[in-house]
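Asker: Return atomic coordinates for the entry below.
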Amino acid sequence: MQTLHGLMAFAAYFFIGLAMINCFMFIYTRITPHDEFRLIKDNNSAAAVTLSGAIIGYVIPLASAAVNSVSIVDYLIWGAIALVVQLIIYGGMLMYMPKLSEKIINRNLAAGIFMGAASIAGGILNAACMTW
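Answerer: I've put the predicted structure just below:
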């Protein structure tokens, strides 16, 4: 019976996590001025690295929230905070590199790698701050 309870908790956190990742990707790709999915389908590595870094940068603190949250509601709140942090990182990068979207559209892999790395670094810091 305890195993079944553990399986139910796993399923709840896992499938809610997948839903939050999909929500993050929906919001993130609407915030950016370029169409990541179209660019990736067009074999644009800069767009792939940028979006992949953002997803990883979101999932790292989401995983930390799953480990440290005390309830599903707590998990959802920390997932929302992780989303906002990733959007802040993107906004900060725009201040540093105002033509980021143009660079990604033009397949500037260096800009894509830098944005992806900033997203992952922000996600790691975010996750560390969630481990109270």
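Asker: drop to CA atoms for contacts and neighbour counts, all remaining ones
Answerer: Fine.
Asker: Looking at this structure, which helix is longest?
Answerer: helix 2-31 (DSSP state H).
Asker: Let me see the residues that make contact with the following helix or strand past that helix.
Answerer: With elements assigned by DSSP states H and E, the helix or strand that comes after helix 2-31 is helix 36-41. Helix 36-41 is contacted by residues 29, 47, 48, 51, 105 when judged by C-alpha atoms under 8 Å, 6 or more residues apart in numbering.
Asker: How about the secondary structure of residue 114?
Answerer: helix (DSSP: H, G, I helix; E, B strand; the rest coil).
Asker: What is the helix or strand where residue 84 lies packed up against?
Answerer: Using DSSP H and E, residue 84 sits in helix 72-96. For helix 72-96, the contact count by 3 or more C-alpha pairs under 8 Å, 6 or more residues apart in numbering; DSSP states H and E identifies helix 2-31, helix 45-68, helix 109-130 as packing neighbours.
Asker: next up, for comparison:
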Amino acid sequence: MTATLQGLLPFLTYFGTGLAAMVLFKFLYALLTPYDEWTLVTQQKNTAAAISIGGALLGFTLALAAAASNSVAYNDFLIWAGIAMAAQLLTFTLVRFVVLPSIVEKIKNNEIAGAVVLASINISVGLFNAACMTY
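Answerer: Presented below is the predicted three-dimensional model:
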């Protein structure tokens, strides 16, 4: 039993850091969006906003999971988690200003099609981001 629990502290360290990184990602993502996703979701029942933020979190978490499983040390995990976060935030910025400049209005107007495209891009980039971390 003792041998089994030897990994508990590293698990808690990585898991706690990962959860904190997810919260930080959500906060930074919200700074990039001109609308408050949580208000749109919780008060206005905006499905498009829920799909959008869900896809962004899932995309980031895919990359974060790869950073955790492929890192050789805790500092390595922190560096790659930061790179994953930057890649995901850059993705939204590029979609918002270059690929789909109308995405903000689509999300505000609860247009599901736009949200699905945005979520799909975020998840796809997160998956590719994760695959690139398997060094």
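Asker: and the gap between the spatially most central residue of the second structure and residue 127 of the second structure?
Answerer: A centroid search over the second structure (C-alpha atoms, centre = their mean) returns residue 60, at 2.7 Å, as the residue closest to the centre. Computed as C-alpha to C-alpha, to the nearest Å, the residue 60 of the second structure to residue 127 of the second structure distance reads 9 Å.
Asker: same check, this time on residue 39 of the second structure
Answerer: Here residue 39 of the second structure is placed at a distance of 28 Å from residue 127 of the second structure (C-alpha to C-alpha).
Asker: of the two, who's got more company?
Answerer: Neighbours were tallied for residue 39 of the second structure and for residue 127 using other C-alpha atoms under 10 Å; the higher tally belongs to residue 127 (18 against 12).
Asker: Can you name the residues that contact the counterpart of the more buried one in the first structure?
Answerer: When the first structure is aligned by TM-score structural alignment, residue 127 of the second structure is paired with residue 124. With contact set as C-alpha under 8 Å, 6+ apart, residue 124 of the first structure has these partners: 57, 60, 61.
Asker: Go through the residues you listed one by one and say which ones hold in the second structure.
Answerer: Retained in the second structure: 57, 60, 61, out of the contacts of residue 124 of the first structure (criterion both residues aligned by TM-score structural alignment, their matches' C-alpha atoms under 8 Å).
Asker: Put together a markdown table for the residues you listed, with neighbour count on each row.
Answerer: A markdown table is the format used below for those (neighbours: other C-alpha atoms under 10 Å):
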| residue | neighbour count |
| --- | --- |
| 57 | 28 |
| 60 | 20 |
| 61 | 28 |
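Asker: could I get those as a markdown table with distance to residue 69 of the first structure?
Answerer: Output for those, formatted as a markdown table (distance: C-alpha to C-alpha, whole Å):
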| residue | distance to residue 69 of the first structure |
| --- | --- |
| 57 | 18 |
| 60 | 14 |
| 61 | 11 |
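Asker: just how off-centre is the helix holding residue 84 of the first structure within its chain?
Answerer: 8 Å (C-alpha atoms, centre = their mean, to the nearest Å).
Asker: do stretch 116-123 of the second structure as well
Answerer: The answer for stretch 116-123 of the second structure is 11 Å, by C-alpha atoms, centre = their mean.
Asker: buried ones in that stretch?
Answerer: Across stretch 116-123 of the second structure, burial judged by 16 or more other C-alpha atoms under 10 Å covers 116, 117, 118, 119, 120, 121, 122, 123.
Asker: List the contacts of the counterpart of residue 54 of the second structure in the first structure.
Answerer: Alignment note (TM-score structural alignment): residue 54 of the second structure maps to residue 52 of the first structure. Contacts here follow C-alpha under 8 Å, 6+ apart; on that basis residue 52 of the first structure touches residue 116.
Asker: Residue 107 is in contact with residue 44 of the first structure, correct?
Answerer: Yes - counting by C-alpha atoms under 8 Å, residue 107 is a contact partner of residue 44 of the first structure at 5.8 Å.
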